[in-house]
Each structure stands twice: as C-alpha cells, then as structure tokens.
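> Predicted model and sequence below, questions to follow.
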Amino acid sequence: MVKIDKESHRPFYEQLVIGIKEDILQGILEPGDQIPSVREMAKILLMNPNTISKAYKVLESEQVLVTVKGKGTFVKQVKSRPRDLRRIEELQQQFNELVIEAKHLQVTETEIKQWLKEAEAKLGGNEA
C-alpha cells in the first residue's frame, strides 16, 4: 500500500501518484481493482482530501485510473495504449538532471546502473 513520507521535499500528491503506479507495477493493484474513495484514502493516509483528489485527477488524466459516477475509482484496464511521447521527453529530461546531480555528487556509473537494477528488481522487471 502507498506510503507517504511527510518529511520528503516531494509534494504529497506526487508521492501518491508514484505510489499507486508502483502498486500497479508490483501487482498489488490490478486492472479493475477499486481503490479507496478520496475521503477514505485521506483518512487512511491522514491527508487533506484535496491532495488525494489532485493525485486521482492526475492519474485519470494519465489513463491510470477511471472514475465511474456512483460506483468509485478503479485501476483502468490496460489496453495497448500509444506511448505518450511528450511525457517520455519530460521523463528523459528529469533523468538527465538526476544523472547530472549524481555525477556532481561523485556517484559512479556503476552505482547508477546498480540503482537501476535494484529498482527494476523491486518492480519485478528484468530489463536491466
């Protein structure tokens, strides 16, 4: 289940977005699963409902969740959807910035590759 680090510099809604995506990748949440309502999730995570709502709206706009009026919010059934090239470009830019920061902190290429392998292993990937 999603965990929010209240000490993190990252906004809570972004942590929730990443947490839900991670739960999906790890198989904790599967397509068709209902997720807690905004109010329920706010109560579970001890957060403002507006923050939860913002995260859910981001996930809906990214085609990760779907809300059905009167029924709830669900993990969207994954069909083969086209790659979002704009978001991929943004991600590549963020990755480049992380590499610059890592190099500035004298993190080696070997360490970066190891981090990638660990992240892939955590998500059940096998591409690294």
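Structure's in. What do you need? Residues are numbered from 1 along each chain as shown.

> For the rest of this, base every contact and every neighbour count on C-alpha atoms.
Will do.

> what's the spacing between Val9 and Arg39?
No, residue 9 isn't Val; it's His. Separation of His9 from Arg39 (CA to CA, to the nearest Å): 24 Å.

> if you count what's nearby, which of these two comes out ahead?
Arg39 (14 against 7; other CA atoms under 10 Å).

> all strands in the chain, in order from the N-terminus.
Assigned by DSSP state E, the strands in the chain fall at 34-35, 65-68, 72-75.

> and among those, the most buried is which?
Of the strands of the chain, the one with the most neighbours on average (mean count of other CA atoms under 10 Å) is strand 72-75, at a mean of 19.

> tell me which strands and helices that one is in contact with?
Applying 3 or more CA pairs under 8 Å, 6 or more residues apart in numbering; DSSP states H and E, one finds that strand 72-75 contacts strand 34-35, strand 65-68.

> List of residues touching the first one?
In other words, strand 34-35. Outside strand 34-35, the residues within contact range by CA atoms under 8 Å, 6 or more residues apart in numbering are Gly72, Thr73, Phe74, Val75.

> Tell me the one among those nearest to Leu46.
Thr73 (19.2 Å; CA to CA).

> Looks like that closest one contacts Leu59 (just checking).
No. Counting by CA atoms under 8 Å, Leu59 is not a contact partner of Thr73; they are 10.6 Å apart.

> And here is the other one:
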Amino acid sequence: MAWKFNNESPIYLQIVDAIKMQIAQGTLKPGDQVPAVRELAVTAGVNPNTMQKALSELEREGVLYSQRTAGRFVAEQKTGGTSMREELSQKHIQAFVDSMRTLGYADGEIVTVLKGYLHEEGAHE
C-alpha cells in the first residue's frame, strides 16, 4: 500500500482511515493478521508510536483485536450495523457536502453539480 499523508488531520487518524479503507475494499479480510507495528511504521514512513496509536484506536473501535502472543487481526464486522464501506462513504459524503456548503451551494445545487459531474465522467469511460 502506498501511504499518502496530508496536513489536514493527524497522521494517526489518516492511518486509521487507510486501514479501514483496506478492509472496505477487501484487501484486508476478517481474520487476517495485520503486520507488526514496526513493520507498518517503516512502510508508512512514520514513527512507531504514531502507528501504535492508530492501531490502538482501531482496537478501541473494534476494527482490530489482539491475541497476546500472535499479534493483531482484523475483527469480524458487526452484524446489523453499518459496514466499513458504508461508514467510509458517509464520512466522504459529509466532507463533500460540508465543502460545497462552505462554497455557498444550496443542497439542490449540490445535487445538480454532482449529477453533472457524474454524467461527464460517464461520457469519458
């Protein structure tokens, strides 16, 4: 995985989102072992403490679980709740809508702009 970080949010939260994205895409599946903290930190180019904080947050959220001597693993998704994919899509939609509202767009205008964009993208496929 190529790690790309920005200055908009703390790196550990970006790592949390990146791992959740891997789960949503099916790259990481329930029961898969997650590489060790130091290995992930090296590949991401971050301090091991930052990676540890991200993985601890994922455990706190129930996305990962630890087995004492074996490491960390991807947890089964909770049944009846929203999937990782739905959770991430809602987060991205909220950020998009907030940005558009900041630009002064009304909700109806946001829908029109998005439909126009999708229509243009479809024409290029």
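Everything's here; your move. What you are looking at is a predicted structure, and each value in this text was computed from that prediction instead of being measured.

> Quantify their similarity with the TM-score.
Here the TM-score for the pair of chains, by TM-score structural alignment, normalised by the length of the second structure, is 0.70; 107 aligned residues with a CA RMSD of 2.9 Å.

> Could you report the neighbour count for Lys71 of the first structure?
Counted by other CA under 10 Å, the residues lying close to Lys71 of the first structure total 9.

> Of all the helix elements in the first structure, which one is longest?
helix 85-104 (DSSP state H).

> for it, which positions count as buried?
Val99 (16 or more other CA atoms under 10 Å).

> Please identify which two of the contacts of strand 34-35 of the first structure are farthest apart in space.
Maximum pairwise distance among the contacts of strand 34-35 of the first structure (CA to CA): 10.3 Å, between Gly72 and Val75.

> just to revisit the earlier point, quick check: neighbours shared by Thr73 and Leu59 of the first structure?
Leu65.

> if I look at the residue of the first structure positioned farthest from its centre, how far off is Ile112 of the first structure?
Distance from the C-alpha centroid of the first structure, by CA atoms, centre = their mean, peaks at Gln106 (27.5 Å). Taking CA to CA as the criterion, Gln106 of the first structure is separated from Ile112 of the first structure by 11 Å.

> what's the neighbour count on Val63 of the second structure?
So Val63 of the second structure, with other CA under 10 Å, has 22 neighbours.

> same question but for Leu55 of the second structure, I mixed them up
For Leu55 of the second structure, the count of nearby residues is 25 (other CA under 10 Å).

> ok, it - contacts?
Neighbour list for Leu55 of the second structure: Val16, Leu64 [criterion: CA under 8 Å, 6+ apart].

> please redo it, this time with the cut-off set to 10 Å
With contact taken as CA atoms under 10 Å, 6 or more residues apart in numbering, Leu55 of the second structure is in contact with 12-13, 15-16, 19, 34, 36-37, 49, 61, 63-66, 72.

> out of those residues, who's nearest Gly80 of the second structure?
When the contacts of Leu55 of the second structure are compared for distance to Gly80 of the second structure (CA to CA), Val63 wins out at 15.2 Å.

> residues contacting that closest one?
16, 19-20, 23, 30, 55-57, 73-78, 84.

> run the last query once more with 8 Å
Val63 of the second structure neighbours (CA under 8 Å, 6+ apart): Lys20, Val74, Ala75, Glu76, Gln77.

> Mind telling me what Leu29 of the first structure corresponds to in the second structure?
When the second structure is aligned by TM-score structural alignment, the residue opposite Leu29 of the first structure is Leu28.

> actually His104 of the first structure, not the one I typed
Match for His104 of the first structure (TM-score structural alignment): Thr102.

> where does its match sit relative to Phe96 of the second structure, distance-wise?
Relative to Phe96 of the second structure, and taking CA to CA, Thr102 of the second structure is found at 10 Å.

> I'd like to know how many residues surround Val38 of the first structure.
Other residues close to Val38 of the first structure by other CA under 10 Å number 21.
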